Structures are given as structure tokens and as C-alpha cells.
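Colleague: here is a sequence together with a model predicted from it:
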Amino acid sequence: MAGSGSAHLRSDEETLLTVEGLVVVHHTGGGSFKAVAGISFDLARGETLGIVGESGCGKSTTARAVLRLDPIAAGRIRYGEEQINHVPEKRMRELRREMQMIFQDPVASLNPRRPVKDLVVEGLAIAGAPAKQQAEKSAAMLAEVGLGNDRFAGMYPRQLSGGQAQRVAIGRALALDPRLLICDEPVSALDVSVQAQILNLLERLKKEFDLTIVFIAHDLGVVRTISDNVLVMYLGKMCEFGDSVEVYDKPAHPYTRALLDSVPLTDPDKGFAGPALAGDIASPLRPPEGCRFKSRCPIAQNICGVEEPTVREVRPGQYAACHFPLN
């Protein structure tokens, strides 16, 4: 489950990743602010969790904190049987072999001076794997991600399309045989047709490699096709969590409803599913009192401006932080 102060729905044996009350503080020239302000969730083995929200809501920061790439100000993160908040960096480097990340900009994430065949096994090379093992693994992973043609092995990132570069990045992540794969907006920089190819590839590899996935996106339409559960974030807070089918069919939080309404319809003449969300996101340096979504919420009332809503179960397995959850 997700949510502040609520009980977990799964046993420890079922759960691969548990995040409890995660707080991450960013420091800027204008002051400090909580980029992530108390997020909690469980991720079961073999499950895909979609994390959704507008730019700057804390999605990527949450992912980076799980890998301890961003410092954790408060809260706890448990991976498997280990609390990883304070494990030594040497141990964390070992754990990162099991917790790999795919980034938004595939070309920028690849070393421009190395050929594809070497990029795929960078992690193995750092770990000191023999050259023969690296060569065999490189060929195998390139075949897995649809780049098995020999011509790709000697190419450099600048010679690849965005979709091809992302396939290389996926192969590089899987070369270390991870258990957890964190995908940080891996298709947002790609054309729609290529997005579908990458999503289908991830779905196949998830089954083949028995992966557990955190999939981050700002597009609810993309997340729907790949996620078992969805976590919706706004200004560092959790708005809603639940089974992806339930959340899409019956959103409980007005912000989730607004995100769904912003998805373009398949008929270009009909525009979007619903009206555009009014107003701008408040500054994270000065978050509003009460509910952080209140200034943009069409159903906000007086209590929303003075009392922060707590996360509560509004339907079986579906949670929302809203004083007036939708029916």
C-alpha cells in the first residue's frame, strides 16, 4: 500500500521495496524546500508501479532517493531485507547492481566516446568481469533489445536514433541482472510510435527477467498501459494511490481527474477528454497551507485552505489525500 501512517497490505516476503515517510530536501539560491514531503508506498515483487504527476512534483527525486543518488532527509527505505538509508556506500554500490535506472534522455545517458558493444557492459567492466564474459553478455543483451544486427555493436550514440539509444540503455541496465528497474520518463523524449515499441519491449523483458519496475511519467496515458498500481504526486505529496484500472476508471482525487482529462483523445477533432486545469502550480519554496492543490481544485472548500488532508482508504485498495474524494 501507499500512504502516510497506514498499514502495509503485503507481507515482507511479497515486498521488494518499501518507502516510508520519505522526505528529500533540495537547496537552492532562493532557499530550501521539500522536493519530496512524506511519500510512502510498497512495491511487490514482479509488480510495476507507475508514478505520475506534472514536472517538478518530485517523481524523479523519489526514484533517485531510492537509489540514494539524492540524500534522504527523513523516512526509511527498505530493499529486500535491508534498510538502506544508512548502509555504507560500498554496500550501496553493490545493491545498485540489483537496482538499475533508465533515464529520460537516452543519448545523453550514454558515453559518446564508446561504441554500443562496450556501453552495454559498462557495469560488468567496472565489476571486473572477464573480457569474454563481457563480449558474450553484450551480444546477448543487444539481441534481447532488438539490436542484434552486428552493425549496431560498433556504432556510437550519435549514430543512433532516440529509440535505438533507449534500447541500448535498457540493455545496459539488464546486463547486471537487476531485480528492480527504475524507469525515469524513459519514453517522454520519443515519438509516439517509438514509445509504443519501448513500452512493449519493457513488458516483454519484465516477464522474461522477472523484473519489478518503477515507471515514472507525466502522461497518465503512458502509465496506464504498463502499470499494475499508480501513485499520483503533486508538489512533493501523494494525492492518490491504487490499482491502475480502479484509479483510471474511478479517480478519487480531483487532481487525478484533471490529469485524466488532459489526455488527448484519439480523434484529433475532439481535443482532450475534459477541461484544462486552471491556475499554476504553487512554488515549492512556499507551499500553500492546507491542501497543496487547493488553488487549482474545482471543489475546494474552506477546510482545504487550513487543514492538510491525510491519506485514507476511500475504496478497497484505493487511497486518496482529499477532504472531499470523488464518488
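Modeller: Now that the structure is in, tell me what you want to look at.

Colleague: from here on, just use CA atoms for contacts and neighbour counts.
Modeller: Noted.

Colleague: in this structure, which helix is the longest?
Modeller: When the chain is parsed with DSSP state H, its longest helix is helix 192-209.

Colleague: show me what the helix or strand that that one is followed by is packed up against.
Modeller: Note on helix 192-209: by DSSP states H and E, the next helix or strand toward the C-terminus is strand 212-217. Counting contacts by 3 or more C-alpha pairs under 8 Å, 6 or more residues apart in numbering; DSSP states H and E, strand 212-217 packs against strand 48-52, helix 59-66, strand 180-184, helix 220-224.

Colleague: turn the ones you listed into JSON lines, including mean neighbour count and distance to R257.
Modeller: Putting the helices and strands packed on strand 212-217 into JSON lines (neighbours: other C-alpha atoms under 10 Å; distance: least, C-alpha to C-alpha, whole Å) gives the following:
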{"stretch": "strand 48-52", "mean neighbour count": "27", "distance to R257": "12"}
{"stretch": "helix 59-66", "mean neighbour count": "23", "distance to R257": "18"}
{"stretch": "strand 180-184", "mean neighbour count": "24", "distance to R257": "23"}
{"stretch": "helix 220-224", "mean neighbour count": "20", "distance to R257": "10"}
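
Colleague: could those go into JSON lines alongside distance to D42?
Modeller: Output for the helices and strands packed on strand 212-217, formatted as JSON lines (distance: least, C-alpha to C-alpha, whole Å):
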{"stretch": "strand 48-52", "distance to D42": "9"}
{"stretch": "helix 59-66", "distance to D42": "12"}
{"stretch": "strand 180-184", "distance to D42": "13"}
{"stretch": "helix 220-224", "distance to D42": "18"}
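
Colleague: one more structure, for comparison:
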Amino acid sequence: MREFAYLRPTDPAEAVQLLAGAPEARYLAGGTNLVDLMKLGVERPRLLVDLGRLPLGGVTPTEDGGLRIGALVPNADLAADPRVRAAYPVLSQALLAGASGQLRNRATTGGNLLQRTRCLYFQDTAKPCNRRSPGTGCPAREGVHRDLAVLGASEHCVTTHPSDLAVALAALDAVVELLGPDGARTLPVTDLYRLPGDRPHEEHRLLPGELIAAVTLPPPAPGARCAYRKVRDRASYAFALASAAGVLAVRAGRVAHVRLALGGVAPKPWRAWTAEQRLVGGPADEASFTAALEAELADARPLRDNAYKVPLARGLAVRLLCDLAAKGADR
């Protein structure tokens, strides 16, 4: 076992300074991903900065009618929060689809967003991987890639982002609050992640030492319904082959408001901007939903063994939107 130092600051600014001054340090929250990667030898920090004593918990209402979720709120608590279940059921559904009960009790909001890929080559230090060791190659392209990306990938990396929570937050227009050495700033959750391009080891837009302090949700759109759907290899505790988070408001049979994000198909939560633009103002029916998803997926570039993800994602998202439209019509 490689030795490492372990510190438990009680002030967020102290935690930021500890990490900013130590390139081989890592923040530790629930540890459900980091500890596994340390056991595999993928992560080899010399310092762990435990965030558990920081005042970054709680779910509180915002002045405009939204919610502010502390970065250390456990996934189980967030999924069970009555305000989340009532106003943002897509978020609760995504969390409950994401892991076992034991993991949800430990995993945190901030840590969930920053979990790393489960690509087999990334997790095996005996194999090359551009995301883990830049410049070594991406054997997944010709190797085992059934579960990997069909959108947003590159010749250097075809991984998928594993978070269900991030997909739901992308559809909710959530904003992350960041705290770093230069102070606080915010980013839309859709801007938190980077596509691999030719630098797949740069996974997100956090600056050195920055931590996620909270996630803010805007108030629900008037008349909108929302939901999360996920397809996986087994009924529980499995990562998405494809998933969809949708928010839809229908008035007089036409789409008044729509947000759609896809999971399991790209290196980051995939906000379906093209589909949304095509849908707003149009008829809320299966034909329109299908045409919009076909336009969204037109740039998909599947590999040898994952072409099934394109019709799977399309069908999943279309069925989700149809169900939301039907529920909206009952109001």
C-alpha cells in the first residue's frame, strides 16, 4: 500500500488551500469512487483532504423558489427529500436508479458529479488509456466498447460518464457553486464537463484546488412534468446503457417548454439542444418527438459493438416524452 497523509479541515477555505498547494492531493467526500480507484492503483494521492467536517450539507429553498443542495448531502437523503420528490421527481428517480442503498447512504452530491469513468481500460493500470495516462492510446476503440460512447467521443477516448444524477441535473438547468483559491464562482452543470477531444485526461473545468460547494436548482417551469428513465443490463446496481431525463410542459397540444438530457451515450451528460430547439412550439406527439431525436442523434458515431445505443437512446427518449405529454394532458 502506498502511504498517504490524511487531513480533516473544518473550514472550506482551509480545504481549498490544502489541495491547491498539493498537486497529488485529492478531496475525499463519501469515498465510494475514490477509494475503489485507490485500491486499483488508478488514483495514488499523497494527501487526502476529508471534506466530512465542512459545512456543505443541507437542502434549502432559494428566494426565487428553487432549491440549493449542499455538496455533502448524501444521495439517499436527497432522493428522499419531500421537496425534491414533489417538485423535481426526475432527480429523485435518477438517484434511486443510480446505485445500491448502501452506496447512496455514503455517496455525496458533489462526489457523484465528479465520479470517474468505469471504462475497463481506465480501471486496469496494466493497459494503456489516454484518460489515465495521456498519450498511451485508446484500446477500447478496437477492444471492449459495448457500453461506451456514440456521441461526443474522439479517436483518443470513447468513454461514457457514469453519473445518473448529472443527467437529471443537466435537464433541470442546474448550476454548480464552486469554491477555489480565487474565491467563488458558478457554472451551469452542462459546462462542468469537457469532451475528450485530444486531451481526454482533462475531464472537467474545475481549477486547481476548486471544490463543489453546492448545486442550485431553478424553480420548476410552470405546468411542466419531469421524469428519468434508464436502460441497463440488470434490474439494479448497473450503469446506464442509455438513460434520459426530461422536463416537458404542453399547452393546447403543443410543446411550451422542454429540457432533455441523455446519459450512457457520451463522455459527459448529453444535453439534447438540437432536439429541444426542434420541439419548442411544435406538436407534442410521437412523430415530432421521433423526428427531434433523430436530428439529435444524427451525429452519432458508433463503434463496432455499440451501434445498438443509437436506436435505444432514441426510443427511450421518445417514450419518456410521450409519457410526460400524456400526463400533462390529464391536468
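Modeller: That came in fine, so what should we check first? Because the structure is predicted, anything quoted here is derived from the model rather than measured.

Colleague: list the TM-score for the superposed pair.
Modeller: Remark: TM-score between the superposed chains equals 0.23 [TM-score structural alignment, normalised by the length of the first structure]; 127 aligned residues with a C-alpha RMSD of 6.5 Å.

Colleague: compare the helices and strands packed on strand 212-217 of the first structure and report which one is nearest to R76 of the first structure.
Modeller: Nearest to R76 of the first structure among these is helix 59-66 (9.6 Å), distances taken as C-alpha to C-alpha.

Colleague: next SSE downstream of that closest one?
Modeller: Counting by DSSP H and E, what follows helix 59-66 of the first structure is strand 74-79.

Colleague: next, the angle from that following strand to helix 59-66.
Modeller: 70 degrees (axes from the mean of the first three to the mean of the last three C-alpha atoms, to 10 degrees).

Colleague: by contact count, what packs against strand 74-79 of the first structure?
Modeller: strand 15-28.

Colleague: next, the angle from the strand it packs on to strand 180-184.
Modeller: 40 degrees.

Colleague: buried ones in strand 15-28 of the first structure?
Modeller: T15, L16, L17, T18, V19, E20, G21, L22, V23, V24, V25, H26 (16 or more other C-alpha atoms under 10 Å).

Colleague: gap between A153 of the first structure and R167 of the first structure?
Modeller: Here the distance between A153 of the first structure and R167 of the first structure works out to 12 Å (C-alpha to C-alpha, to the nearest Å).

Colleague: list the contacts for T62 of the first structure?
Modeller: L22, V24, V36 (C-alpha atoms under 8 Å, 6 or more residues apart in numbering).

Colleague: just those residues now: which is nearest A125 of the first structure?
Modeller: Set against A125 of the first structure, the nearest of those by C-alpha to C-alpha is V24 (32.0 Å).

Colleague: please name the nearest non-neighbouring residue to R271 of the second structure.
Modeller: A261 (4.2 Å; C-alpha to C-alpha, 6 or more residues apart in numbering).

Colleague: residues near that neighbour, how many?
Modeller: 26 (other C-alpha atoms under 10 Å).

Colleague: one more: G263 of the second structure?
Modeller: For G263 of the second structure, the neighbour count with other C-alpha under 10 Å is 31.

Colleague: what does S193 of the first structure give?
Modeller: S193 of the first structure, neighbours per other C-alpha under 10 Å, totals 9.

Colleague: dump the residue contacts of it.
Modeller: With contact set as C-alpha under 8 Å, 6+ apart, S193 of the first structure has no partners.

Colleague: repeat the analysis, applying 10 Å as the threshold.
Modeller: Residues near S193 of the first structure by C-alpha atoms under 10 Å, 6 or more residues apart in numbering: G163.

Colleague: tell me where the first structure has helices.
Modeller: 59-66, 89-96, 116-119, 122-126, 131-144, 150-153, 162-174, 192-209, 220-224, 244-249, 254-261.

Colleague: just name the most buried of those.
Modeller: With neighbours defined as mean count of other C-alpha atoms under 10 Å, these peak in mean count at helix 162-174, which reaches a mean of 25.
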